[in-house]
Every structure is written in structure tokens, then in C-alpha cells.
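>>> Have a look at this prediction, sequence included:
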Amino acid sequence: MEKKNLELAIQLRHELHKHPELSNHEVWTKQHLIDFLKTHTQLEILDKEKWFYAVYRAGEGKKNIAYRADFDALPMPEVIDIPHASQSPGISHKCGHDGHSASLAGFALEIDQKGADKNIFFLFQHAEETGDGAAQCASFIEEHNIEEIFAYHNMSGMAFNSVNVIDGTAHCASKGMTIHMEGAPAHASQPENGANPAFAIAKVIDAIPEFISPENNEGIVLCTVVQVDIGERAFGMSASKGDLLLTIRALHEEELDKLQKNLEDLSNAQAAEYGLKVSFSFADSFPETVNDKESSDKIRKVAKNKGFEVVEMTKAFRGSEDYGHYLKLTKGAMCYIGNGEDYPHLHTYEYDFRDDIIETAVELFKGLAEL
């Protein structure tokens, strides 16, 4: 990577870090990235309101290949003392999406200056943390006949600058599920005159261990109780409304669907038994992310040719990633560049993206573009 381009990418990363924005609110971030590319490249830029992409065109009949970076931040305060600290109270880039976008922008500089024999699409995506972004951008794949898409995520707990690869499922599917039950209020001395959702909700919670038992599922299945909110803080009242908030998660989407159906069926049965109305709502839905082996093999080949340590991952991440939306429409893969085994983990206060891995990412992307 050219020294000047690396310096520009690092400077860009620091600017993005100073101005973090939450999912679906990345107005400054998106415009700053667009301005950077307009200033330093001749690439065609297409603004899609919440997200955008830039294009290097090699010509008709050339392969269409895409690279994706996310650019939203987290609702976490910046508490570490760094020169480029967040200037937005309560918001910071504690997942490294500032580094992902800076890496993709640095890669765009290299391609713009040196050329390529493929049509290359640089996709800058909003709202990864909530799962909204990729779902909204996915039409981009079919619109431009994207034949392959690549991305990387920085990752702590992995050897510094190592390239970590896995075939098949890389991230579990997940979603937030709210079970709302509503009955009728009554005086606390006469609960039989009302319909209290507490027992029905308790029985749903009690059934969770069986639903997620390894004996009943092929892959890992998890159901995390996030919140139980029943009734009011009034000792004279028998509760009449209740919400059970769960995060449901599975290695395989069909088993996530099975878990959801089991929870819904049981909730409906309990609601009927206790004379309650029940409804369901969902948020933060993520698909499974399934890497194509051919694409992962390309990452392996390039990383080895570039002299990077290649590490074979033995299991998928439990955490979800909306990148899976793209992989339902075309082949591709996501890999992970290590921050170091003992480096602070993502989504912790001590974490800050390591500028050192920008060059690794850019060189990896360049090698993939040359295959």
C-alpha cells in the first residue's frame, strides 16, 4: 500500500472516530466518506440516502466484484484517553466500523490510482449494529449482477495481523423477540377477578431450557431472557399486562425458526389457558452468515501469498452480522483480521480500532481483486 494512501486512510479513520453516529443516523459519517472519495479519487459515487457505493469500471464484460464496510457506531461513552476521542457524548466507535470504512476507502484509493481488470464496487453500509443496513442495501447485489462480495471484521482474541477464515456458517442468526400478554386488572385481594399474565409468562420462561437443549437441536441454539416486565409497582393491583423480551439465536436459521415457533405455540396455549391476549413483535433481526468455500479459499490463497498468518477457525461466532443478507444473493466470504490475543475486545470501553491492520486489509482486498 502506498505510504501516502495509508496516511490518508489512518487520518480518515481518526476523523470518523471523532464523529460517531448511531445506526440509521450516520448523516455526517456518510457525507464525510463521500467527500473523501470525491477529493482523492475519480470514482463514480452513487448516493442511496442512508448508504452509498463507489464504482471503478474496467469495462463491459468484466467481472463485477464488491467489497463492503459498515460505518455505524455504538451507544457507549468514550472513556479512554486517545487523541482522536469521540466528540459525541455517549456514542463511540467501539466495534471498529470506523476502521472498516477507512480500510475500504484506502483500498479505493489504490484501485483508483493503479487500476484493475474488474468492475469493483465499494459498498459503504449503514446500520449494521441493528441489522437494518444490509437488508436495505441487498438490492445492490442483483441490480449490478455482483458475482462475489468480500468483507473483513477486526477481531480481538486473534493473533495480531492474522487472517482468520472459516467455511460455511461464520455467524449465528438471531433476532429480538417480544412476547406481549394482556389480561384484565383486579384488586390484589381478589386476583381471581382479573387475568394476570405472570403465570403464563413464567411457564414460557420455564420451557426455554428444553427448547434450546442440544438433545433437541443439531447446532447451537440459544434463548436469552433480556427483560421481564409484568404489572405496575402498585401492591394493591393484580398485574394485567406483561412483556417478555428474549434474544433468540441459532447456528442454523431453520432451528431459529423452530425455536420461534415453539415459543409462539406455547405462548398462545398459555394465553388461552389464562384468558389472555398475546402478540409478538421482533427487532434486530440478523440472518445466518454463510461463507462460500470458494471465496474463503481465495482469501486463504491471497493471505498466504502476502505472507500473512492464516488461521482456520473451528466454530462460528455466536454474535450475528447482517452481512449474511448479501451471501444469500451471491457468493462471497467474510474473514477476520486479528487485533492480538490480549487486545481489548470489541464493545468494551477499553477498545479502539488498531490502525496497524488497515494496510493488512487493503493488501488482502487488492490481492482478491487481482485473482
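Noted; the coordinates are in hand.
>>> CA only for contacts and neighbour counts going forward, please
OK.
>>> what's around residue 25, how many residues?
Using other C-alpha atoms under 10 Å, the number of residues around residue 25 comes to 15.
>>> what about it, which SS state?
coil (DSSP: H, G, I helix; E, B strand; the rest coil).
>>> Next, the contact list for the nearest residue to residue 157 once chain neighbours are set aside, please.
Leaving aside its sequence neighbours, residue 157 sits nearest to residue 341 (C-alpha to C-alpha, 6 or more residues apart in numbering; 3.8 Å). If you count contacts by C-alpha atoms under 8 Å, 6 or more residues apart in numbering, residue 341 has them with 156-160.
>>> could you dump these to CSV with secondary structure and distance to residue 349?
Putting the contacts of residue 341 into CSV (DSSP: H, G, I helix; E, B strand; the rest coil; distance: C-alpha to C-alpha, whole Å) gives the following:
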residue, secondary structure, distance to residue 349
156, strand, 14
157, coil, 16
158, strand, 19
159, coil, 21
160, coil, 20
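>>> hang on, residue 103 packs against residue 7?
No: in terms of C-alpha atoms under 8 Å, residue 103 does not count as a neighbour of residue 7; the distance is 11.2 Å.
>>> and those two? which has more neighbours close in?
For the pair residue 103 and residue 7, the greater number of neighbours falls to residue 103 (28 against 13), based on other C-alpha under 10 Å.
>>> Can you check which helix is longest in the protein?
When the chain is parsed with DSSP state H, its longest helix is helix 253-274.
>>> After that helix, which helix or strand is next?
Next helix or strand after helix 253-274 toward the C-terminus (DSSP states H and E): strand 277-286.
>>> can you list contacts of stretch 318-328?
By C-alpha under 8 Å, 6+ apart, stretch 318-328 touches 128-129, 131-135, 138, 141, 149, 171-174, 249-251, 286-291, 333.
>>> got another, please set it beside the one above:
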Amino acid sequence: MIDIEKLTRFRRYLHRYPEVSGREYETTKKINAFLQDYSPDRLIEGLGGTGIAAIYKGREEGKTVLIRCELDALPIPETNTFDHRSESPGVSHKCGHDGHMAMVAGLAELLHQQRPGKGRVVLLFQPSEEDGSGAGKVLSDPGFAEITPDYVFALHNVPSFPKGQIVIKEGVFTPAVNSIVIALKGKTAHAGEPEKGINPAYAIAEIVREFRSLAHPDINTDHFCIVTPIHIRMGEIAYGVSAGEGEVHFTIRCKTNQRMKEIGETAEKIAREAAYRHGLKEHISWTQKFFANENDARAVQWIRDIASEQGFDLFEKETPFGWGEDFGLFTRKFPGAMFGLGAGEDTPALHNPDYDFPDKIIPVGVRMFYELIKKVTSGKIEWD
């Protein structure tokens, strides 16, 4: 049994004191203190910077299953007025990571009461999901070599779906998302003599127009691609000066990692050729890279079976969600799956200033994860 009231208090405490990616120091301390009450066999701290992994060992050797949640919040001011509203100026949990942490913390309570008969369970509290850097940092950390899971699982709460509904999809669950920064260097001149300089404005205009032609918004096809202009900067607000440098930023979403590779190469070619035509020097960089989260068919079937066995409402989604998730780097390296957990049809959307994770769905997430752990570590599964 889990103490729902304790987990709710814990979730609301985490909500009150959010921290952004890479700075989850106090959050990690609070997680560590919570875990001490539930005696993990091994605690690995500092994974990928501020991450923490609690390992629970079964009585016999067997498979290792990893359950992952996220530590970080967002640089979004909270507009809610309830008692547990954020006390960190300009920062708040607007993606529900506080709720995800509470659910995985609840697993520690269950595993403390009854270790798996076989294998190992790793409860991973991962840093820096929001900026796309956390999964890579954790996986490349020498401490992760001690873990090496056989299967990996995660969930994400999903507003606009009924509370407690399990949302599944085989294959791509979330798309690949990369952001490109194109810096252009020309030559500053007097605005009355622009021909004596090299202004990046026309190259930027061409890049914006040609990037728009890359879009293929039909998510039902493997050619799906959304290209969103994010930021444009050029020169200074000085009306007597013809700008000599500028930048343009885009976020690109593609259904598959292969499609992202192709679009990325085309985008770089467009930027280089536009710069060359206008006599500019270009510098191209990529940031906040999220790999597509590709769910393993067998792992999805286990989720499907467990939801049915537990009497939970199940929804089979036909198309991927549109947001990025760095759990895709885990499913790229290990078989596993992410599933959705309905947060309520009237719940504010993720990343909205008034969003708050619904505490009533905490037990559903804990139960789903615990049954997955039992399924993978039981030894009753036929493995390839």
C-alpha cells in the first residue's frame, strides 16, 4: 500500500520549490531525503549533474527495469493562487514533473515493502529534460554503466484526456525536435550608403521563405515536418545604420529520427547557399535536440494488458503527440515505452501559467509502473 496523502503533500512541496534544468539541487536533496525512508539497496547520486538513481534488488538474478521521471521545472511565472503555488520567482512546474516525481517516489514505498522476486528495479530521477540535455548527460555518465537496463519506461501526464486514462501508441509516441540557430555576418554601413555594407536582411528573408517550404504538416505520414520561426535579430535600433549581422532561429519537428536527419541537412544547405549568395559568413548550430520516442511493440502490449487487468480506461492513439521528449534517447538505446496518463479534459494545457498537476491520478501512475515492474522482472515472459 502507498500513502496517498503523503505523496500528495510531497508533490505539492516539490511544486512550491521548482528549479530549472541543470539547477535541481534542492529538488534532488528532497528526493534523496524521501528515499532514505524506503531503504534502496544502492543510491547513485550526481547522475548527469543532479540526477539520482535508487536501485532495488530482487532475491534472484534477473532482468533490470528502469522507471524514469524528471526533476526540472520551467522558466514560466505561475498565475495560480493556491497555497502550494511556486515560491520561486519566474519558475514553476508547468509540465507536471512534480507529479511524475511523486509517482516514482511512491514506487520506492512499494518496493521497500516488497522487493521483486527477481531482477532489479532502477528508479531514475533525471535532470534537465526540458532543455533536452538531461538524458544524454545521464547515459554518458560513468555511473550509468552500473545500471544498463533491459527495459525502460516513463509516462507523461496529458491534459485534454480523461483523468486516469492510459494513452498508448506503438511506434513513434513523440517526434524528433531540434532547434537551429543561423548566425550571419556581413558588414555594417551607413543607412544612406547601404551598398558599402553587407546587410543580412535579404538572406534572412530568403531563409524564412525556403524553410517554410520544408513543412509537411500531415502527422499521419512519415514525411511529417513542422518548421516554426522562433526568433529573429538583426543589427541595432539605429536608423542611420545598415545592419551588418543577424540571427534567425527555428524549431523543427519531424516524425522520425531519419526524417529529422534529412530535413536538418536540407536546412543547413539552404542557410549556407543563402549566405553565399549575399556575401555573408554563416555559423550554424543546433540546440535542444530531442530524438523521436519510438515505443517497442512488446512493451506497449504489456502496458495495454496491465491497463486492462487493472480496469483502467485505455485509449489507442493513432498519431504521435506534437511535443518533444528526451526519453526518446532512452528508447533509442533500450527497448521500452512511454505512455500517456490523462490529466483531465478541463485541465489547462502543459506549459500554461495556470497548469497544476492533478493529484488524483498519482495512484494510477504508481499502479501502472508497479505492475510493469512485476511483469518484466517476474521471469514469466518469453524473451528473445
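Arrived safely, thanks for sending. Note that the structure is a prediction, hence the values are computed from the model and not measured.
>>> before we move on, the earlier item: which residue in structure 2 lines up with the residue nearest to residue 157 of structure 1?
Under the alignment (TM-score structural alignment), residue 341 of structure 1 maps onto residue 345 of structure 2.
>>> now swap in residue 68 of structure 1 and tell me
By TM-score structural alignment, residue 68 of structure 1 lines up with residue 68.
>>> same question, residue 210 of structure 1
Per TM-score structural alignment, the equivalent position to residue 210 of structure 1 in structure 2 is residue 213.
>>> What's residue 321 of structure 1 aligned with over in structure 2?
Aligned partner of residue 321 of structure 1 by TM-score structural alignment: residue 325.
>>> Residue 354 of structure 1 too?
Matched by TM-score structural alignment, residue 354 of structure 1 corresponds to residue 358 in structure 2.
>>> What residues does that match make contact with?
99, 343-344.
>>> out of those, who's nearest residue 91 of structure 2?
Comparing these against residue 91 of structure 2 with C-alpha to C-alpha places residue 99 closest, at 16.1 Å.
>>> Test my guess that the closest one contacts residue 356.
No: contact criterion C-alpha under 8 Å: residue 99 of structure 2 and residue 356 do not qualify, at 9.1 Å.
>>> So which of the two has more stuff around it?
Between residue 99 of structure 2 and residue 356, residue 99 has the larger neighbour count (other C-alpha under 10 Å), namely 29 against 26.
>>> Look at that one and give its secondary structure.
Classification of residue 99 of structure 2 using three-state DSSP returns helix.
>>> For it, give me its contacts.
Counting by C-alpha under 8 Å, 6+ apart, residue 99 of structure 2 makes contact with 11, 357-359, 362.
>>> at 6 Å instead, please
Taking C-alpha atoms under 6 Å, 6 or more residues apart in numbering, we find residue 99 of structure 2 in contact with 11, 357.
>>> how far away is it from residue 24 of structure 2?
As for residue 99 of structure 2, its distance to residue 24 of structure 2 is 15 Å (criterion: C-alpha to C-alpha, to the nearest Å).
>>> cool, residue 312 of structure 2 as well?
On the measure of C-alpha to C-alpha, residue 312 of structure 2 and residue 24 of structure 2 end up 33 Å apart.
>>> More neighbours: which of these two?
The neighbour comparison of residue 312 of structure 2 against residue 24 (other C-alpha under 10 Å) goes to residue 24, with 21 against 15.
>>> Please pull up the equivalent of the more buried one in structure 1.
Correspondence of residue 24 of structure 2 to structure 1, assessed by TM-score structural alignment: residue 26.
>>> From residue 333 of structure 1, how far out is that match?
25 Å.
>>> now swap in residue 193 of structure 1 and tell me
Noted for residue 193 of structure 1: a distance of 58 Å to residue 333 of structure 1, by C-alpha to C-alpha.
>>> Could you check which of those two is surrounded by more residues?
Remark: of residue 193 of structure 1 and residue 333, residue 333 carries more neighbours, 31 against 13, as counted by other C-alpha under 10 Å.
>>> OK, contacts around the more buried one?
Counting by C-alpha under 6 Å, 6+ apart, residue 333 of structure 1 makes contact with 150, 291-292, 295-296.
>>> Sort out for me which of these are in helices.
295-296.
>>> Switch the contacts of residue 333 of structure 1 over to CSV; also include neighbour count and distance to residue 42 of structure 1.
Listed next are the contacts of residue 333 of structure 1 as CSV, based on neighbours: other C-alpha atoms under 10 Å; distance: C-alpha to C-alpha, whole Å:
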residue, neighbour count, distance to residue 42 of structure 1
150, 23, 22
291, 24, 32
292, 19, 32
295, 19, 28
296, 21, 30
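>>> Touching, residue 313 of structure 1 and residue 166? I think so.
Yes: using C-alpha atoms under 6 Å, residue 313 of structure 1 is in contact with residue 166, at 5.3 Å.
>>> what about the two, which has more around it?
A side-by-side neighbour count of residue 313 of structure 1 and residue 166, using other C-alpha under 10 Å, places residue 166 first with 23 against 15.
>>> To which residue of structure 2 is that one aligned?
Using TM-score structural alignment as the criterion, the counterpart of residue 166 of structure 1 in structure 2 is residue 169.
>>> Distance-wise, check the closest residue to that match other than its chain neighbours relative to residue 161 of structure 2.
Excluding the flanking residues, the one nearest residue 169 of structure 2 by C-alpha to C-alpha, 6+ apart is residue 317, at 5.3 Å. Noted for residue 317 of structure 2: a distance of 11 Å to residue 161 of structure 2, by C-alpha to C-alpha.
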